[in-house]
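Asks: Sharing a model prediction with you, sequence too.
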Amino acid sequence: MRENLPLWRNRTFSKLWFSQIFTQIGTEISLFALPIFAITQLHITPIQMGYLVFSEQMAPILLGIFSGIFIDRHNPLKIMIFSEVFRALILICIFVLFCFSQAGFFTLFISAFLLGSGKLFFDVSYRKLLPGLFKPSEIVQCNAKLASANSLSELLGPVIAGCMIKLFSAADALFFNVIFFLLSSLFLLLLKKIKIEIVKEKRNSRLSSVYTGYQFVFKTPLLRIITFSGAVWNFCYALIYTIFIFYAVNQLNISPIMLSLVFIPGAIGVLVGASLIPVMIKKFGYGNSLLFGVAITGVWGLILSLLQPVEWVVFAIGIAFFFFGLGQTVFNVINVSINQIVIPSHLLGKVIASLRVLFCMTIPLGALASGYLAQVRSPREAIFIATLGLMFSAFILALPQVRQFKLEAPVHPAESDV
């Protein structure tokens, strides 16, 4: 049921917004505390850090398209609630095993995959749910406002994790994180009485369903180019992200509490990016705005590749993460909005899951490459190589099919063939 009210006065949107805040805080705490736990408690090597990120990012590749098929056939809201409870249980298991001195690297390796799986089902379900709750004309505005929830989460999550690690331990931070996933599930439970307009298709064979999602992506030139650019960007992002915390803690000698503060400018960048999106689309169009978003993340990589262990290094990292938050938000919000409007409703789950697989299949490879390069060369060299890749992904988006794109009405060029 769609309420014809401004989004901030729409009770459905408000509940979804608060759920998004809590789940993103939970995700941010996990992303920050799990590597710190592995570094400080298990004393892992750069290559092991690569394996840890590899495990978390394998979930979209192994389960991605099947999650889309499953979500297309079931209530996405119920799947989101289950995903939150599932992630909370995984964190409880990590804490209990740690208390009994049974939390080794293999435990974290499996836990990272399970947490990634829960996030996968939540994210795909959320993108399937949104068009069933709001009008197509509200989708971009809705995603932009939900990005503000992400901004608040990126501001609070690492700071909460850093404070918990400082006062207690990384294991305690992971256990405390359970609260946020449970709070998110409670706000989602408040939406259960709402009639969600979801178009279900007839059941086909699983092989046919898998083919349908990929067929739509590859027959749509715009999605094909954006996906290729995103896959390159994600490979390079994984190169930087995998080794960054290890690099900051072990070589730049930054404490966990100080490291958590560098994410605050990143959150401000997310907020600035979300507020600029409507203006940018109106003035420059969708394609040029996508290009800007990816290109500006290159500044993030360049600054990180030039870091030295000096007193003002935290300030420099903060500036880098501001550009990262700004660029990533502009790209993500516009890309997700295009997907939700362009893709037919009955194919949304499968196509988004297919896109997620194609976008994310390079992340595990980037994680492994990062650990190897940092081990045999140096973290700085690995980050610099990744920065060159970030700029190449922006070059891909400079193609005319993207820059000249105008979103005037939902168009489904491949719908008759799938």
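Replies: Sure, I can see it.
Asks: Please count neighbours and contacts with C-alpha atoms only from this point.
Replies: Fine.
Asks: Remind me which helix or strand Lys406 belongs to.
Replies: Assigned by DSSP states H and E, Lys406 belongs to no helix or strand.
Asks: That one contacts Tyr286, doesn't it?
Replies: Yes. Using CA atoms under 8 Å, Lys406 is in contact with Tyr286, at 6.5 Å.
Asks: quick one: which of these two has more around it?
Replies: Per other CA atoms under 10 Å, whichever of Lys406 and Tyr286 has more neighbours is Tyr286, with 24 against 11.
Asks: Identify the residues contacting the more buried one.
Replies: Contact partners of Tyr286, counting by CA atoms under 8 Å, 6 or more residues apart in numbering, are Ile334, Val402, Arg403, Phe405, Lys406, Leu407.
Asks: Filter these down to the buried ones and hand me the ChimeraX line.
Replies: In ChimeraX syntax, the buried subset of the contacts of Tyr286 is picked out as below (16 or more other CA atoms under 10 Å):
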select :334,402,403
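Asks: ok, the nearest residue to Leu156 once chain neighbours are set aside - how many residues close by?
Replies: Of all residues not flanking Leu156 in the chain, Ile25 sits nearest, at 6.7 Å (CA to CA, 6 or more residues apart in numbering). Close neighbours of Ile25, defined as other CA under 10 Å, add up to 28.
Asks: Out of the contacts of Tyr286, flag the one nearest to Gly389.
Replies: Val402 (19.0 Å; CA to CA).
Asks: Which strand or helix spans the closest one?
Replies: helix 400-403.
Asks: Tell me which other helices or strands that helix touches.
Replies: Secondary-structure packing of helix 400-403 (3 or more CA pairs under 8 Å, 6 or more residues apart in numbering; DSSP states H and E): helix 221-250, helix 263-305.
Asks: These: which one's closest to Ala386?
Replies: helix 221-250 (4.5 Å).
Asks: tell me which residues in the very next helix or strand once past that closest one are buried?
Replies: Using DSSP H and E, the helix or strand that follows helix 221-250 towards the C-terminus is helix 256-261. Neighbour counts using 16+ other CA under 10 Å place Pro256, Ile257, Leu259, Ser260, Leu261 of helix 256-261 among the buried residues.
Asks: still on that earlier bit, element containing the residue nearest to Leu156?
Replies: With DSSP H and E as the criterion, Ile25 is inside helix 11-41.
Asks: now that helix: how far from the chain's centre is it?
Replies: 11 Å (CA atoms, centre = their mean, to the nearest Å).
Asks: Okay, one more to line up with it:
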Amino acid sequence: MSNKAEGLLTNTDFRRLWIGQTASQFGTQVALLGMPLVAALYLGASPMQMGLLGFAEYAPFIIFGLLAGVWIDRFPRRPILVAANFVRGALLLIVPLTALIGFLNMTVLYLIAFIVGICTVFFDVAYTSFLPSVVSKEQLVDGNSKLETSKSAAQIAGPGLSGGLEQVITAPFAILFTSVSFFVSAVYIARIRKLEKVVTDAKKPKNMWLEMKEGLHTVYTKPLLWGVVRCSTVFNLSWNVIFSVYVLYASQELKISASILGIIYGTLGVGYLFGSLLAQRAVHRFGVGPTIVGSATIAASGGLLAPLAVGSELSIALIMMLGQLLFGMGVSMFSISTISLRQVIVPDALQGRVNATFRFISWGSLPLGSLMGGMIGGAMGLRFALFAGGIGLLASACTLWFTPFLQLRVKSFHELTLEKDVSIKSQGVT
């Protein structure tokens, strides 16, 4: 075990990917709270406008998701990662610049969020497909765990940094940090030297629609893949019902300051950190399937706590922090487990399209969740919207009970690779 860990840490290309992803995650976490803060505090957005902002950010996953998968399976993935981060960094510079000249408004914010979202589609699909080119299959869980640990650290520090920057220099100028971080990430990923093998079937004619269909068919006909994407779709929709109005709920109804809200969001990162440290141990202890089901249930339970936050200022903050902690821990373990599963059982030639199909279906529900959150919050109140989202999270976890996951008790993903002809084929995954 230690030799594998040492081998991964001495892998120069993995270290560059790790540093690049860490820089990107820190910027992303500042923007995750920073963009809603720009809308809510700087521009005075309504609940519906907050929902539209989330819609603009995630709509590209519906529009461009499947197309991104085809491109990423046809071409090397590293240049796509580099280009996506350079463009994201440049676009986000527009936020402080337009604020400086007094031109920043919700329309500008919608446009920036939408175009940055397009880049995010290509980056996320290429990134998930790229890791198997940098590390061996035996190191995938360890690699995903290390990357998730960086994400956790960013989620611990990023929101607090965003809240602090908002207090000192206002929200639009806090976005500068995110812009610079994307440029740093692009530089490090550009320095990765390992050549990728683009696996294509020369005998097959290049037909974009048939290639998209192949990715969709692979996910839909394999019970384990379909079980994950079905759960993730309901989960993401429900979470964005909550997230679209979370900042308004905290700032307007609970009267929480931006700095305290940053600390609450930082607890989400602590949860992610715990989850990244526990994921591999949970798989070794309980098996792949039970870990996936259990982690989804933990995350869902955390999502229900925000609307239950009542009492003194301290008790409200503690309840919301506990919710973020459980949510982050569950989501981290679920992400590591399901991404590793996908990277192991899906052929490399299909990685981009399968990952894009996951993003297209599961992340495609995010803009709908944003709109629903804004509509429910505006019509029935912000707390009611949070309750509705929390119930949806529990429903998403329940869908996993009707899949083969609880019977998938192999104790490592390497073991899953070796036994896939026996344990996976019998459940429909080849």
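Replies: Received, thanks. The structure presented is a predicted model; accordingly, all values stated were derived computationally and were not measured.
Asks: what lines up against Glu211 of structure 2 once you look at structure 1?
Replies: By TM-score structural alignment, Glu211 of structure 2 lines up with Ser209 in structure 1.
Asks: excluding its backbone neighbours, what's nearest that match?
Replies: Nearest non-adjacent residue to Ser209 of structure 1, counting by CA to CA, 6+ apart: Ile69, 6.7 Å away.
Asks: Relative to Asn75 of structure 1, how far out is the one you found?
Replies: For Ile69 of structure 1, the distance to Asn75 of structure 1 (CA to CA, to the nearest Å) stands at 12 Å.
Asks: One more: Ser370 of structure 1?
Replies: 38 Å.
Asks: of the two, who's got more company?
Replies: In terms of neighbours (other CA under 10 Å), Ser370 is the more surrounded of Ser370 of structure 1 and Asn75; the figures are 33 against 16.
Asks: Looks like that one contacts Gly50 (just checking).
Replies: Yes. Ser370 of structure 1 is in contact with Gly50 according to CA under 8 Å; the separation is 6.4 Å.
Asks: which neighbours do those two share?
Replies: Joint contacts of Ser370 of structure 1 and Gly50 (CA under 8 Å, 6+ apart) are Thr242, Ile243.
Asks: residue contacts, Gln24 of structure 1?
Replies: Gln24 of structure 1 neighbours (CA under 8 Å, 6+ apart): Asn150, Ser153, Glu154, Gly157.
Asks: One more pass at 10 Å, please.
Replies: For Gln24 of structure 1, the contacting residues are 18, 30, 119, 149-154, 156-157, 180-181, 184, by CA atoms under 10 Å, 6 or more residues apart in numbering.
Asks: Ile240 of structure 1 too?
Replies: So Ile240 of structure 1 contacts 234, 247, 300-301, 304-305, 366-367, 370-371, 379-380, 382-387 (CA under 10 Å, 6+ apart).
Asks: switch the cut-off to 7 Å
Replies: By CA atoms under 7 Å, 6 or more residues apart in numbering, the contact list for Ile240 of structure 1 reads Ile383, Ala386.
Asks: Map it across to structure 2 for me.
Replies: Correspondence of Ile240 of structure 1 to structure 2, assessed by TM-score structural alignment: Ile242.
Asks: just Glu381 of structure 1 next, same as before
Replies: Match for Glu381 of structure 1 (TM-score structural alignment): Phe384.
Asks: Pull the number of nearby residues for its match.
Replies: By other CA under 10 Å, 16 other residues sit near Phe384 of structure 2.
Asks: Look up how far Val96 of structure 1 lies from the counterpart of His284 of structure 2 in structure 1.
Replies: In structure 1, His284 of structure 2 lines up with Lys282, judged by TM-score structural alignment. Lys282 of structure 1 sits 52 Å away from Val96 of structure 1, going by CA to CA.
Asks: what does Gly230 of structure 1 give?
Replies: Applying CA to CA, the value for Gly230 of structure 1 to Val96 of structure 1 is 38 Å.
Asks: How about Arg224 of structure 1?
Replies: Distance from Arg224 of structure 1 to Val96 of structure 1, by CA to CA: 45 Å.
Asks: Could you do Val336 of structure 1 as well?
Replies: 38 Å.
Asks: what do you get for Val140 of structure 1?
Replies: From Val140 of structure 1 to Val96 of structure 1 the distance is 42 Å (CA to CA).
Asks: Phe109 of structure 1 too?
Replies: Counting by CA to CA - Phe109 of structure 1 and Val96 of structure 1 are separated by 16 Å.
Asks: which of those two has more neighbours?
Replies: Per other CA under 10 Å, whichever of Phe109 of structure 1 and Val96 has more neighbours is Phe109, with 18 against 15.
Asks: host element of the more buried one?
Replies: helix 105-133.
Asks: Against Val249 of structure 1, how distant is the aligned partner of Gly262 of structure 2 in structure 1?
Replies: Using TM-score structural alignment as the criterion, Gly262 of structure 2 maps onto Ser260 of structure 1. Separation of Ser260 of structure 1 from Val249 of structure 1 (CA to CA): 11 Å.
Asks: got it, and Ile179 of structure 1?
Replies: In terms of CA to CA, Ile179 of structure 1 sits 27 Å off from Val249 of structure 1.
Asks: of those two, who's got more company?
Replies: Val249 (17 against 14).
Asks: Alignment lookup: the more buried one to structure 2.
Replies: In structure 2, Val249 of structure 1 lands on Ser251 (TM-score structural alignment).
Asks: For the residue nearest to its match when sequence neighbours are not counted, grab the count of nearby residues.
Replies: Take Ser251 of structure 2 and drop its neighbours on the chain: the residue closest to it by CA to CA, 6+ apart is Ser257, 6.3 Å away. Number of residues near Ser257 of structure 2 (other CA under 10 Å) recorded here: 13.
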